Structure formats: C-alpha cells, structure tokens
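Engineer: coordinates for the following, if possible.
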Amino acid sequence: MALDTALLEILACPDTHHAPLTLDEAAATLTCTECGLIFPIRDGIPVLLLDEATRPAGDGR
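Structural biologist: As a prediction, the model looks like this:
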C-alpha cells in the first residue's frame, strides 16, 4: 500500500488545526503531527473522519 506523495502533501487532519499527517505504511495509518489522532487507511483510501480516528496508546484524553 502506498499513497501518492502529492496526495500525502495535501492531506491534513480534519480537526480545527488542519495539521499535516504522517504515513505509517506498515500499520496502514495516517497520524496527525499536532494532536496525534491516528486515521486508518482502508483499501488504499484514507478515512479522515474524526469518528473513525483513534488516539495513541497511553494518551489519556
């Protein structure tokens, strides 16, 4: 699974800060560089819905 680098450059966290996302190909996820929310990638499609996001382990928010 690989996302086009041009697509990755324009994707942003859907939360109010719209921070860039980093790709974890092994886990098939995108992670917000500001809030740490983790968004799944399903069948090669990023699912950038706040309801579908998870928090990193140990994040008490």
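
Engineer: contacts and neighbour counts: CA atoms only from here.
Structural biologist: Fine.

Engineer: who touches residue 17 in this structure?
Structural biologist: Neighbouring residues of residue 17 by CA atoms under 8 Å, 6 or more residues apart in numbering: residue 34.

Engineer: centre of the chain versus stretch 14-28, how much separation?
Structural biologist: For stretch 14-28, the separation from the chain centroid amounts to 3 Å (computed by CA atoms, centre = their mean, to the nearest Å).

Engineer: and stretch 28-40, by the same measure?
Structural biologist: The mean C-alpha position of stretch 28-40 is separated from the chain mean by 3 Å, CA atoms, centre = their mean.

Engineer: ends of it, how far apart?
Structural biologist: 6 Å (CA to CA, to the nearest Å).

Engineer: to compare against the first, here's another:
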Amino acid sequence: MPTTLPESLLAVLRCPATGSPLRQDGDELVAVEDETTRYPIEHGVPKLLPADSAV
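Structural biologist: From the prediction side, this is the model:
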C-alpha cells in the first residue's frame, strides 16, 4: 500500500532537476513538466536524488 504524502508537503516540493511541481503516483513522485522524471518514496520519505547519484 503506497504512503500518501500530505498535500501541504506536495505543495512545497519541487523537482531538483527541472524545478517543476511534483505529484504523487503510488510510491513515486512525478515531475509535472516531465513525467519521465520520477523519484521513489521509501518508508514515507521522498528520495529526491537523481538516479545516477551515489550517496
């Protein structure tokens, strides 16, 4: 079951790559301007790092 993020949080989050707002799609956040840009939500925490970053 996906974690639903509060609307107040979604209102302030932005895509770090494009700067566009994000919307939730299941267990992912999707950039509104480019739906191919997606970020996972793991244990209720959005991971807003590019897929190729090593952390």
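
Engineer: ok now do the residue lying closest to residue 29 of structure 1 once chain neighbours are set aside, which residues does it touch?
Structural biologist: Counting by CA to CA, 6 or more residues apart in numbering, residue 40 is the residue found nearest to residue 29 of structure 1 once chain neighbours are left out, at 4.5 Å. Residue 40 of structure 1 sits next to 28-30, 46-48, 52-53 when contact means CA under 8 Å, 6+ apart.

Engineer: now name the helix or strand holding residue 40 of structure 1.
Structural biologist: strand 38-42 (DSSP states H and E).

Engineer: and the helix or strand following that strand, how far from structure 2 on average?
Structural biologist: Past strand 38-42 of structure 1, further along toward the C-terminus, the next helix or strand under DSSP H and E is strand 45-46. After superposition onto structure 2, strand 45-46 of structure 1 sits on average 0.4 Å from its aligned residues (mean CA distance after the TM-score superposition for structure 1).

Engineer: tell me where structure 1 has helices.
Structural biologist: 5-10 (DSSP state H).

Engineer: and the strands in it?
Structural biologist: Secondary structure of structure 1 (DSSP state E): strands at 21-24, 29-32, 38-42, 45-46.

Engineer: most packed of these?
Structural biologist: Per-stretch averages of neighbours, counted by mean count of other CA atoms under 10 Å, single out strand 29-32 among the strands of structure 1, with a mean of 22.
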